[in-house]
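Q: let me see the structure of the following:
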Amino acid sequence: MDEYVRTSIDQKFGIPNDIRVWDRLPLRPHAATAVVGEGAQDKILPLTLVEQHRDLVNGQEVVWVAGTSMPQDSAKVKAESWNAEANLLKLSAAPPAPPKTGDRVVVGPGAVLVHGRALYAEHCQHCHGVGGDGKGPTAPYLNIRPRDYRKGLFKFTSTKEGLKAHRDDLGRIVEEGIPGTYMPSFKLLKKNESQAIIEYVLYLSMRGETEYALYNILAGDYSNDSIATRVKDGETEDKIVSEFVTRVKEGEIDDDASSMLEKMIGDWTTAQTPEAIIVPKEKRYASDAASIERGRALYLSNNLNCVACHGDSGLGDGIQTYSITVNTETQKPNLEPGLYDTWGNKIKPRNLRLGMFRGGRRPIDVYARIEAGIKGTPMPAFGGKMTEQQKWDLVNYILELPHEARTPGTGVAPVTANAAPAAPAAAH
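A: So this is what the prediction gives:
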């Protein structure tokens, strides 16, 4: 099974030194994609750019992806110069077959990912690992583990509940870092460098997610535990291997894998659309005393139960931090008390008194955490359970907490504002 998965993933995505990517993935891997216009000559291509992610420069390869068929064994066609005003690409030599109007071409195929791979190796790999598994050589020394991209999950997003991250979410993290963690800001990178890293991280995430899904497809019948159980029940290993080979040859497993790939591509594509982004239905309510008091009432209410994780005073010391909780994937009790994320790391609810929010401290950032939760953690989404005013009241209270005056020994003052609708009791 392991050999099949490795071979399948390498065929679809390649390896770090030999990247493979197909156009259906919602990535921006090339310098540009374009359509050949009228008046093409031997060494001059009039182009209508469809997408451009890099400057078109001397030496970039030009590949025909639709239209005229170029002989497979012919020499590579390369760009010599680009006239942006006239939209003319001059080639270093004539292509082996005359180009035609309507041909689709890629200029600099994979250039963005190749650039991103080099930058990732320089800036990211020592923590996040070669394949994005979060197990780089520095990782064991960090008590907040680097992100493992392979589950296709990122915690701090601007997208709606249940949706994957938008590439701008990754861009914000690359630029700003994650406060309170070892993830630094990379503001000194040029824009095209940041973009290249983002695309490469997305590529690693899609590659890893596909690998996980293939293992899950096969685990029920062919994991070590499953095989041991089947042998114990009377089957032979030879029979199990023969069954597996037959299913592969007949395409049954590939069909399951194709369905999984379609879903993965669809999920990532959806997350890149404007409709995926959280947009408040109402503008932020003024952060006055009345709004803050209403937010405090919501925070302390039994319905929202923020205190179960963040504590009465917002110090991140709620009862869930020393209770036996349930693993979000296996639905079994965790072995030790406390809260855990999807990656199996023990996590602490945010100490709201510090004013340090890993997903950003802009009002819209806090609103997004309330609206869609923190993905891959026990922090739930409250978006469908609160009115817009209640969300903004809670945002105002959370942002006020670091500055709230407290008198020792007075306890938690009673609240009289209306409570919020019911919601799960968990937060990070």
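
Q: going by C-alpha atoms from here, please, whenever you check contacts or count neighbours.
A: Noted.

Q: can you map out the helices along the stretch 201-350 of the chain?
A: Taking DSSP state H, counting those that start in this stretch, the helices of the stretch 201-350 of the chain run over residues 224-232, 237-249, 252-271, 289-300, 307-310.

Q: from the ones you listed, which stretch is densest packed?
A: Ranked by mean neighbour count under mean count of other C-alpha atoms under 10 Å, the helices of the stretch 201-350 of the chain are led by helix 307-310, which reaches a mean of 24.

Q: what's the neighbour count on residue 90?
A: 20 (other C-alpha atoms under 10 Å).

Q: quickly find the element holding it.
A: Here residue 90, judged by DSSP states H and E, is contained in strand 88-91.

Q: separation between the closest residue to residue 291 other than its chain neighbours and residue 400?
A: Nearest residue to residue 291, sequence neighbours excluded (C-alpha to C-alpha, 6 or more residues apart in numbering): residue 393, at 5.0 Å. According to C-alpha to C-alpha, to the nearest Å, residue 393 and residue 400 sit 11 Å apart.

Q: out of the two, which sits in the busier spot?
A: The neighbour comparison of residue 393 against residue 400 (other C-alpha under 10 Å) goes to residue 393, with 28 against 18.

Q: was I right about that one contacting residue 292?
A: Yes. The pair residue 393 and residue 292 qualifies as a contact (C-alpha atoms under 8 Å) at a distance of 5.9 Å.

Q: picking that back up, which neighbours do residue 393 and residue 400 share?
A: By C-alpha atoms under 8 Å, 6 or more residues apart in numbering, residue 393 and residue 400 have these common neighbours: residue 292.

Q: re the thing from before, so which of the helices of the stretch 201-350 of the chain gets nearest residue 172?
A: Nearest to residue 172 among these is helix 252-271; the distance by C-alpha to C-alpha comes to 15.7 Å.

Q: now for the closest one, which elements pack on it?
A: helix 191-222 (3 or more C-alpha pairs under 8 Å, 6 or more residues apart in numbering; DSSP states H and E).

Q: quick one more, to check against the first:
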Amino acid sequence: MQDEPQSAAPVHHITGLIHHPYTPPAGFNAPQQGVFKASTVYFPTVADMRQREWKDKSAYTYGLHGTPTTYTLEERLCTLEGGRQCVLVPSGLAALATVALAMLQTGDELLIPDNAYGPNKALAEGELRHFGITHQFYDPMSPQDLASKISPRTRLVWLESPGSVSMEFPDLPEMVRICQAQSVLCALDNTWGAGLAFKPFDLLEDALGAGGQGSLSVDISAHALTKYPSGGGDVLMGSIITQDPALHLKIKLCHMRLGLGVAANDAEAVLRSLPSIDLRYKAHDQTARALAAWWQAQSQCAQLLHPAFEGSPGHAHWQAVCDRTPGTGLAAGLFSVMIDTRYSQAQVDAFCDNLRLFKIGYSWGGPVSLVVPYDLGSMRQSWPAHLKRGTLVRFSTGLESAHDLILDLHQSAQAHLPLA
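A: Sure, this is the predicted structure:
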């Protein structure tokens, strides 16, 4: 009978390469977080494998459920927005869809503002309707309209502040109160506010202090990290942040069952950008206000749509939530202009095409300024009474010089939007 083989170092160099015993020493620390890439996660014993729990972030079980890199990003995003729990998803739209799939079932109803992000409306009209989930669109500038449309079947209300493209700022606190009074969950698309213009989980913080009698909170904050948290126009990612543990667990279990995950290098990119988000947000804001003020003085502009400007729809609501100490309020680097009806769609398109510094493209929050003309009539149930007629053009300011951007607007307007 032959002797049993003795334990020894692997003979073949490839085996030795794969099972190399070296482990780097602990204690390394640097400004940027390490990037951990994994599908498989090792367990020292079967007993340890059976005892580990991923839902509370106390351990690691599989790469899809979290790594040190993604756990760190989730915690920092909670700090940014004032929440307690976070899950990461592959895009901002994935955040909206995951909330809907986690919260709604056949027979439920969803309410969406008529000025909401278009793909969120399309989700309700497509997949959610196919699942037997109905929806209604409500007037974002009328809390009364929202209240009148909440029924016993309503399970979720989406809020957007300000609205996509047309930039109306709703009476956010009043709409949250209406949802709370009806015991209906309210979820906010907080991409514009980014945790900086206002705190979604303490809307009255500036007036009465965090956690005081004036505390007023949405239930869920969805955020397209693609925008300001990334800041580079090169990452697709979203987050869903909550304060209630039971609500978070419901979302996290749905997130797990859908198999959603984010790439480690994308998480690294957002982690690297987060420390500068406040500086960048303020720079985008200042440039947008300079450009908006220029447009306000132009006769081609029938209406300026920027929440921080007096006369823009919902300006008083922006002041109440974002500018409680007058002159300190923030707004994102995003605004729209309603070009007067005397200019044709072809002229407006030519104006956009002729811009040299502004690029034509969707999204925002990156270093390059963007412009997109929209057919607003096709995006609404009816033309909003608070908006003048015309062709809407949305501008997203990058990090270029405001002076250079204004010169670019001027040259293209002279060529394609001539004064009468």
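
Q: overlay them and tell me the TM-score.
A: Superposed pair, TM-score by TM-score structural alignment, normalised by the length of structure 2: 0.27. Supporting alignment: 204 aligned residues with a C-alpha RMSD of 7.8 Å.

Q: how close does residue 201 of structure 1 sit to residue 207 of structure 1?
A: Distance from residue 201 of structure 1 to residue 207 of structure 1, by C-alpha to C-alpha: 10 Å.

Q: need the helices of the stretch 201-350 of structure 1 in a markdown table (columns: distance to residue 212 of structure 1).
A: Shown next, in a markdown table, are the helices of the stretch 201-350 of structure 1 (distance: least, C-alpha to C-alpha, whole Å):
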| stretch | distance to residue 212 of structure 1 |
| --- | --- |
| helix 224-232 | 16 |
| helix 237-249 | 18 |
| helix 252-271 | 11 |
| helix 289-300 | 38 |
| helix 307-310 | 30 |
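
Q: among the ones you listed, which is nearest residue 169 of structure 1?
A: Within the helices of the stretch 201-350 of structure 1, the stretch nearest residue 169 of structure 1 is helix 252-271; the backing value is 10.7 Å (C-alpha to C-alpha).

Q: is the residue nearest to residue 291 of structure 1 located within a helix, as I assumed?
A: Yes. Judged by DSSP: H, G, I helix; E, B strand; the rest coil, residue 393 of structure 1 forms part of a helix.

Q: what about it, distance to residue 368 of structure 1?
A: As judged by C-alpha to C-alpha, residue 393 of structure 1 and residue 368 of structure 1 stand 14 Å apart.

Q: any idea how many residues pack against residue 279 of structure 2?
A: So residue 279 of structure 2, with other C-alpha under 10 Å, has 11 neighbours.

Q: in what helix or strand does it lie?
A: Here residue 279 of structure 2, judged by DSSP H and E, is contained in helix 277-296.

Q: output the contacting helices and strands for that helix.
A: So helix 277-296 of structure 2, by 3+ C-alpha pairs under 8 Å, 6+ apart, packs with strand 301-305, strand 334-339, helix 402-416.

Q: buried residues in it?
A: For helix 277-296 of structure 2, burial by neighbour count (16 or more other C-alpha atoms under 10 Å) applies to 277-278, 280-289, 291-292, 295-296.

Q: quick one: it to helix 402-416, angle?
A: Interaxial angle, helix 277-296 of structure 2 versus helix 402-416 (axes from the mean of the first three to the mean of the last three C-alpha atoms, to 10 degrees): 30 degrees.

Q: quick one: helix 277-296 of structure 2 to strand 334-339, angle?
A: Using the same axes, to 10 degrees: helix 277-296 of structure 2 against strand 334-339 is 10 degrees.

Q: got the angle between helix 277-296 of structure 2 and strand 301-305?
A: 160 degrees.

Q: which is the next helix or strand following the strand holding residue 90 of structure 1?
A: strand 104-107.

Q: could you name the helices and strands sitting against that next one?
A: Here strand 104-107 of structure 1 touches strand 32-36, strand 61-66, going by 3+ C-alpha pairs under 8 Å, 6+ apart.

Q: repeat that for 10 Å
A: strand 32-36, strand 44-52, strand 61-66, strand 77-83 (3 or more C-alpha pairs under 10 Å, 6 or more residues apart in numbering; DSSP states H and E).

Q: as JSON lines, those with distance to residue 214 of structure 1 and mean neighbour count would be great.
A: Below are those laid out as JSON lines (distance: least, C-alpha to C-alpha, whole Å; neighbours: other C-alpha atoms under 10 Å):
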{"stretch": "strand 32-36", "distance to residue 214 of structure 1": "31", "mean neighbour count": "22"}
{"stretch": "strand 44-52", "distance to residue 214 of structure 1": "32", "mean neighbour count": "18"}
{"stretch": "strand 61-66", "distance to residue 214 of structure 1": "29", "mean neighbour count": "17"}
{"stretch": "strand 77-83", "distance to residue 214 of structure 1": "37", "mean neighbour count": "19"}
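
Q: dump the ones you listed to CSV, plus distance to residue 346 of structure 1.
A: Converted to CSV, these look like this (distance: least, C-alpha to C-alpha, whole Å):
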stretch, distance to residue 346 of structure 1
strand 32-36, 43
strand 44-52, 42
strand 61-66, 47
strand 77-83, 52
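
Q: what about those, which gets the closest to residue 310 of structure 1?
A: strand 44-52 (45.6 Å).

Q: so the closest one versus strand 77-83, what angle?
A: Going by the same axes, to 10 degrees, strand 44-52 of structure 1 makes 80 degrees with strand 77-83.

Q: who does strand 44-52 of structure 1 touch, helix- and strand-wise?
A: strand 32-36, strand 77-83, strand 88-91, strand 104-107.

Q: isn't residue 411 of structure 2 up against residue 351?
A: Yes. Using C-alpha atoms under 10 Å, residue 411 of structure 2 makes contact with residue 351 at a distance of 9.2 Å.

Q: the more surrounded of the two?
A: Set residue 411 of structure 2 next to residue 351 and count neighbours by other C-alpha under 10 Å: residue 351 wins out with 19 against 15.

Q: isn't the more buried one up against residue 413?
A: Yes. If you go by C-alpha under 10 Å, residue 351 of structure 2 and residue 413 touch, sitting 6.2 Å apart.
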